[in-house]
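dropping a prediction and its sequence here:
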Amino acid sequence: MTTRPRASILHLDLDAFFAAVEQRDKPSLRGRPVIVGGLGPRGVVSTASYEARRFGVRSAMPMSEARSRCPNAAFLGGRFGAYRAVSAVVMDELRRLSPLVEPLSLDEAFVDLGAGDDLDLSVSGVRAIGERLRDTIRTKTGITASVGAATSKTLAKIASEQAKPDGLVVIEPGSETEMLHPLPIRVLPGVGPATAARLARLGVKSVGDVAQVEESELVDLLGEASGRNLFLLARAHDERPVSSERASKSISVEDTFDRDITDPALLSALVTRMADKVTERLVRAGHSGRTVTLKARLHDFTTLSRSATLPGPTDDAREVSRLAVQLLKDVDASNGVRLLGVGISGLSDWVQDDLFTSGGDVREPGDDDGPDLDAAVHADRRWVPGMDVMHTEHGAGWVWGGGLGRVTVRFETSATPPGPVRTFAADDPQLSAISHISEAD
């Protein structure tokens, strides 16, 4: 059971956030697959629109795989000025409801409605609050949001996932286990692929199955903290408060392997993948970091930690991966590694504008069907597909593709119909990069 008698914890998640902002601001991309992320050979997907997800594209997927799965998508670099502007509007709306708002990233937050003034916290009242909030966000930002509300943070987040896209789910007090138990165990926080595989060996596939397992058996299988936490969550017991003082000091990813790994090439590939994933989480939280840490648990359960600190904060997956792989070289893995982890600490709110750019060759765009699918970043990193530009004669637009000393621009904004495409010399003095374009522009 839970300690709250009312569904007073709300979780909001903006739908396919980065891609949705791009579709809002680029009329020619509305209703089309859009993939935002690193455009170089080692780039990863940050966000895929729902049109792209139908092809199996997902966050943290290598961009090369995304291109293979959805070759007709628009592949764009990030515009964090635009994303931060939308996020600021959304967080302000949440704080109008309650002073207790816990942002998890630019596009996701918990709200404790119980701390608000004179709010109707009946089931119908909470549902009305959620609908008004979604309508306000859509009106003010042009972006849709999914909202969940429940008696705990875990259930509120699960409810918002059930509501996606563009929906609202309120889990009524007293119905928590009825809703929770039929769901797969991966919906519970902390249950990744490795934990799910261990539980599957016990015949545990649903949350209800977990609830039938004794706490001592879960502790033996997963350890004291993880086992007890899973035992409680499977019974809808989560007493964590919403905290407006939440401030992550580090972001990390780790995995435990079924068998000890000795192959240096495989270990290096795993570290690289973890570095990409942890950087993607860093970016989504709107942070950068200075210290990269590698964690390794050896065959004999000896746990090693190696760190390296940069002179300044970074959000570049290549730099994080380079340092993590270098740290791996200091670990003697000859007898096997059973766990690896990569973390970033020394977090800062400073974020460079070209978070996703990673260089690479570019080609000329083809016909007028959409951005050049192989276009990455010009050699001087000046023109990034998706970035906002201004031409003294043609007005505002965005980079559609480029290469061979040229750049192609589609001239449209969120307030115009789909616009024409024109190509210029990459050093055309009439063309300049600008910060994101609002509807007022």
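Structure's in. What do you need?

make it CA atoms for all contacts and neighbour counts henceforth
OK.

for the stretch 1-150 of the chain, which segments are assigned as helices?
For the stretch 1-150 of the chain, the helices defined by DSSP state H, counting those that start in this stretch cover 17-25, 50-53, 63-69, 80-97, 123-141.

please name whichever of the ones you listed is nearest to residue 297.
Closest approach to residue 297 among the helices of the stretch 1-150 of the chain is made by helix 63-69 (30.0 Å; CA to CA).

how far is the closest one from where the chain is centred?
18 Å (CA atoms, centre = their mean, to the nearest Å).

what's the answer for stretch 12-23, then?
Centroid displacement of stretch 12-23 relative to its chain, using CA atoms, centre = their mean, is 10 Å.

would you format the helices of the stretch 1-150 of the chain as JSON lines with distance to residue 317 included?
Formatted as JSON lines, these follow (distance: least, CA to CA, whole Å):
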{"stretch": "helix 17-25", "distance to residue 317": "18"}
{"stretch": "helix 50-53", "distance to residue 317": "23"}
{"stretch": "helix 63-69", "distance to residue 317": "13"}
{"stretch": "helix 80-97", "distance to residue 317": "16"}
{"stretch": "helix 123-141", "distance to residue 317": "29"}
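
tell me which of those approaches residue 37 most closely.
Set against residue 37 and scored by CA to CA, the helices of the stretch 1-150 of the chain come closest in helix 63-69, at 7.5 Å.

neighbouring contacts of that closest one?
Residues lying outside helix 63-69 but in contact with it, judged by CA atoms under 8 Å, 6 or more residues apart in numbering, are 37-39, 41-45, 55-58, 73, 373.

quick check: buried residues in it?
Buried residues in helix 63-69, defined by neighbour count with 16 or more other CA atoms under 10 Å: 63-64, 66-67, 69.

same question for stretch 303-320.
In stretch 303-320, residues buried by neighbour count (16+ other CA under 10 Å) are 305-307, 313-320.

then stretch 242-250?
Taking 16+ other CA under 10 Å as the basis for neighbour counts, the residues of stretch 242-250 that come out buried are residue 242.

check stretch 190-205 too.
Buried residues in stretch 190-205, counted by 16+ other CA under 10 Å: 195-196, 199, 204-205.

now the terminal residues of that stretch, how far apart.
With CA to CA, to the nearest Å as the measure, stretch 190-205 spans 15 Å from end to end.

same question, stretch 106-123
Using CA to CA, the span of stretch 106-123 from its first residue to its last is 28 Å.

which residues sit in contact with residue 94?
101, 111.

for the closest residue to residue 63 other than its chain neighbours, list the residues it contacts.
Leaving out its chain neighbours, the residue that sits closest to residue 63 by CA to CA, 6 or more residues apart in numbering is residue 44, at 4.7 Å. Applying CA under 8 Å, 6+ apart to residue 44 gives the contacts 37-38, 59-63, 276, 280.

try 6 Å
Shown in contact with residue 44 (CA atoms under 6 Å, 6 or more residues apart in numbering): 37-38, 60-63.

closest one of the residues you listed to residue 152?
Looking across the contacts of residue 44 and measuring by CA to CA, the closest to residue 152 is residue 60, at 27.9 Å.

thought residue 42 was touching the closest one, still the case?
No - taking contact to mean CA atoms under 6 Å, the distance of 11.4 Å between residue 60 and residue 42 leaves them out of contact.

what about versus this one:
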Amino acid sequence: MDKVIMHVDMDAFFASVEVVDNPKLKGKPVMVGGTTERGVVSTCSYEARVFGVRSAMPVFMAKARCPEGIFLPVRYERYKEVSNVIFSILHEITPYVEPLSIDEAYLDITDVNDKPIEVAKFIKNKVKKETGLTISIGISYNKFLAKLASDWNKPNGLKIITEGMMPKILFPLPVRNVYGLGQKSAKKLNDIGVFTIEELYKLPKELLIEFFGKYGSEIYDRIRGIDKRKVEISRERKSIGRETTLRTDTEDKEELKEYIWEFAVDISETMHNKNVSSKSITIKIKTASFVNHTRSKTLNYYIDNAEEIYKEACSIIDELKLDEKIRLIGLSVSSLKENKIEQLSFY
């Protein structure tokens, strides 16, 4: 039996929650994220997107494009509260729910008796009734196509891609719509005259492997409707991190280390709550010209306390050659493992 995979994605989630909580914002260009010139946009309403505003765009740039925009701070606890309501609705349908983020998930509804279209309508109606929000849903026989379908006619979209529609339904789409092809990979294809999935489809597998390594084989299969990834009920957390945009650009390493200490304390507390340790430390910086750099260090042992995380992070910073000032600093830990506690025997 073919799988029936659903991808659900809340529409402009943070901004939509703000509009529901304050109806006076309805129909206005709302941007949630940093409220200072040095911040970035986390999410923006569709009214703001008309002006060319996008997620991860610096606030000063968003303000230049949309001077009448309303900028609001992030209220993560409120969004998490609404997210919990939505995920409870999803779990009413099936236990096979794979969260991708606070506002996005895959569902495997293969064994659900109702028709997929009826399941989608039930979710959309119940989410609207209980939260006031709209949700876009894509349905297909694998993850790649389900996610593609949910993006098809946002907001409040509903799209089904069947096996009989493949591959022609994909042909007009730009190559950037292929899951796994980032901005750089898409540009690499554009540079050789490949802009649409139809043009990508005509390339031999060997060329894609030469371009993208072993991942090229997955891209080749994906645009032919082949994606064997399963819906995973529990997703292993791969990293824990914190970052911030600095109040003013700096090249003072001691100032950067002050932020690193705050991050290390926060990350350590999260690790203790989740009962995990790490042996990989990564420093992320963004320069004044908006270029990102990362530097990592892998240890021969696992750590979880703030002092050790801070010490290893500082050793990375000491080795950095800062050719220009820094506007953003971040710290993350990865290569996580669960701390298992052995119970001692009395005998």
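Nice, I can see it. For clarity, every value in this text was computed on a predicted model and none was experimentally measured.

quick one on the thing from earlier: identify, out of the helices of the stretch 1-150 of structure 1, the most deeply packed stretch.
Using mean count of other CA atoms under 10 Å, the stretch among those with the largest mean neighbour count is helix 17-25, at a mean of 24.

hmm, back to that, CSV for the contacts of helix 63-69 of structure 1, including distance to residue 234 of structure 1?
Listed next are the contacts of helix 63-69 of structure 1 as CSV, based on distance: CA to CA, whole Å:
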residue, distance to residue 234 of structure 1
37, 35
38, 37
39, 40
41, 41
42, 38
43, 37
44, 33
45, 32
55, 32
56, 29
57, 30
58, 27
73, 39
373, 44
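
what's around residue 45 of structure 2, how many residues?
26 (other CA atoms under 10 Å).

mind telling me what it corresponds to in structure 1?
Using TM-score structural alignment, the equivalent of residue 45 of structure 2 in structure 1 is residue 49.

ok, its match to residue 74 of structure 1 distance?
Look at residue 49 of structure 1 and residue 74 of structure 1: by CA to CA, they are 10 Å apart.

what of residue 252 of structure 1?
In terms of CA to CA, residue 252 of structure 1 sits 30 Å off from residue 74 of structure 1.

and residue 409 of structure 1, by the same measure?
Where residue 74 of structure 1 is concerned, residue 409 of structure 1 sits at a distance of 14 Å (CA to CA).

what does residue 390 of structure 1 give?
21 Å.

so for these two, which residue has more residues nearby?
Between residue 390 of structure 1 and residue 74, counting by other CA under 10 Å, residue 74 is the more crowded of the two (26 against 20).

trace that one over to structure 2, please.
Counting by TM-score structural alignment, residue 74 of structure 1 corresponds to residue 70 in structure 2.

ok, its match to residue 106 of structure 2 distance?
Counting by CA to CA, the gap from residue 70 of structure 2 to residue 106 of structure 2 is 32 Å.

find the centremost residue of structure 1, please.
Ranked by distance to the mean C-alpha position of structure 1 (CA atoms, centre = their mean), the top residue is residue 284 at 4.8 Å.

closest to residue 256 of structure 1 out of the helices of the stretch 1-150 of structure 1?
The stretch from those with the least distance to residue 256 of structure 1 (CA to CA) is helix 63-69; that distance is 24.7 Å.

relative to structure 2, what is the average displacement of that closest one?
Mean deviation of helix 63-69 of structure 1 relative to structure 2 after superposition (mean CA distance after the TM-score superposition for structure 1): 1.1 Å.

tell me the one among the buried residues of stretch 190-205 of structure 1 nearest to residue 176 of structure 1.
Of all the buried residues of stretch 190-205 of structure 1, residue 205 has the smallest distance to residue 176 of structure 1: 18.3 Å, by CA to CA.

looking for the alignment partner of that closest one in structure 2.
For residue 205 of structure 1, the aligned residue in structure 2 is residue 195 (criterion: TM-score structural alignment).

show me what contacts that match?
Listed by CA under 6 Å, 6+ apart, the contact set of residue 195 of structure 2 reads 174-175.

for residue 422 of structure 1, same thing?
Going by CA under 6 Å, 6+ apart, the list of residues near residue 422 of structure 1 reads 408-409.

that one -> structure 2?
Counting by TM-score structural alignment, which is the criterion used here, residue 422 of structure 1 has no counterpart in structure 2.

so which strand or helix has the counterpart of residue 169 of structure 2 in structure 1?
Counting by TM-score structural alignment, residue 169 of structure 2 lines up with residue 179 in structure 1. Take DSSP states H and E as the rule and residue 179 of structure 1 turns out to sit in helix 176-180.

now the element after that helix, going C-ward?
As assigned by DSSP H and E, the chain's next helix or strand after helix 176-180 of structure 1 is helix 193-200.

average gap between that next one and structure 2?
Mean for helix 193-200 of structure 1 is 1.5 Å (mean CA distance after the TM-score superposition for structure 1).

residue 330 is in contact with residue 243 of structure 2, correct?
Yes - applying CA under 6 Å as the test, residue 243 of structure 2 and residue 330 come out as touching, 3.8 Å apart.

neighbour-wise, which of these two wins?
Each of residue 243 of structure 2 and residue 330 has its neighbours counted (other CA under 10 Å); residue 330 has more, 19 against 16.

element containing the more buried one?
Per DSSP H and E: strand 326-338 holds residue 330 of structure 2.

how far does that strand sit from the chain's center?
Its chain's C-alpha centre and that of strand 326-338 of structure 2 lie 16 Å apart, by CA atoms, centre = their mean.

again with stretch 118-134 of structure 2
The chain centroid and the centroid of stretch 118-134 of structure 2 are separated by 23 Å, computed with CA atoms, centre = their mean.

that stretch corresponds to what range in structure 1?
Residues 128-144 of structure 1 are where stretch 118-134 of structure 2 lands, counting by TM-score structural alignment.

what residues does that stretch touch?
In this structure, residues lying in contact with stretch 128-144 of structure 1 by CA under 6 Å, 6+ apart are 15, 145, 166.

any chance of those in TSV, plus neighbour count and distance to residue 246 of structure 1?
What follows is those, written out as TSV (neighbours: other CA atoms under 10 Å; distance: CA to CA, whole Å):
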residue	neighbour count	distance to residue 246 of structure 1
15	22	23
145	27	22
166	16	26
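
out of those residues, which is nearest to residue 340 of structure 1?
Proximity of these to residue 340 of structure 1, judged by CA to CA, is greatest for residue 15, which lies at 31.6 Å.

map the closest one across to structure 2 for me.
Residue correspondence to structure 2 (TM-score structural alignment): residue 15 of structure 1 is matched to residue 11.

residue 30 of structure 1 now?
When the two structures are superposed using TM-score structural alignment, residue 30 of structure 1 falls opposite residue 26 in structure 2.
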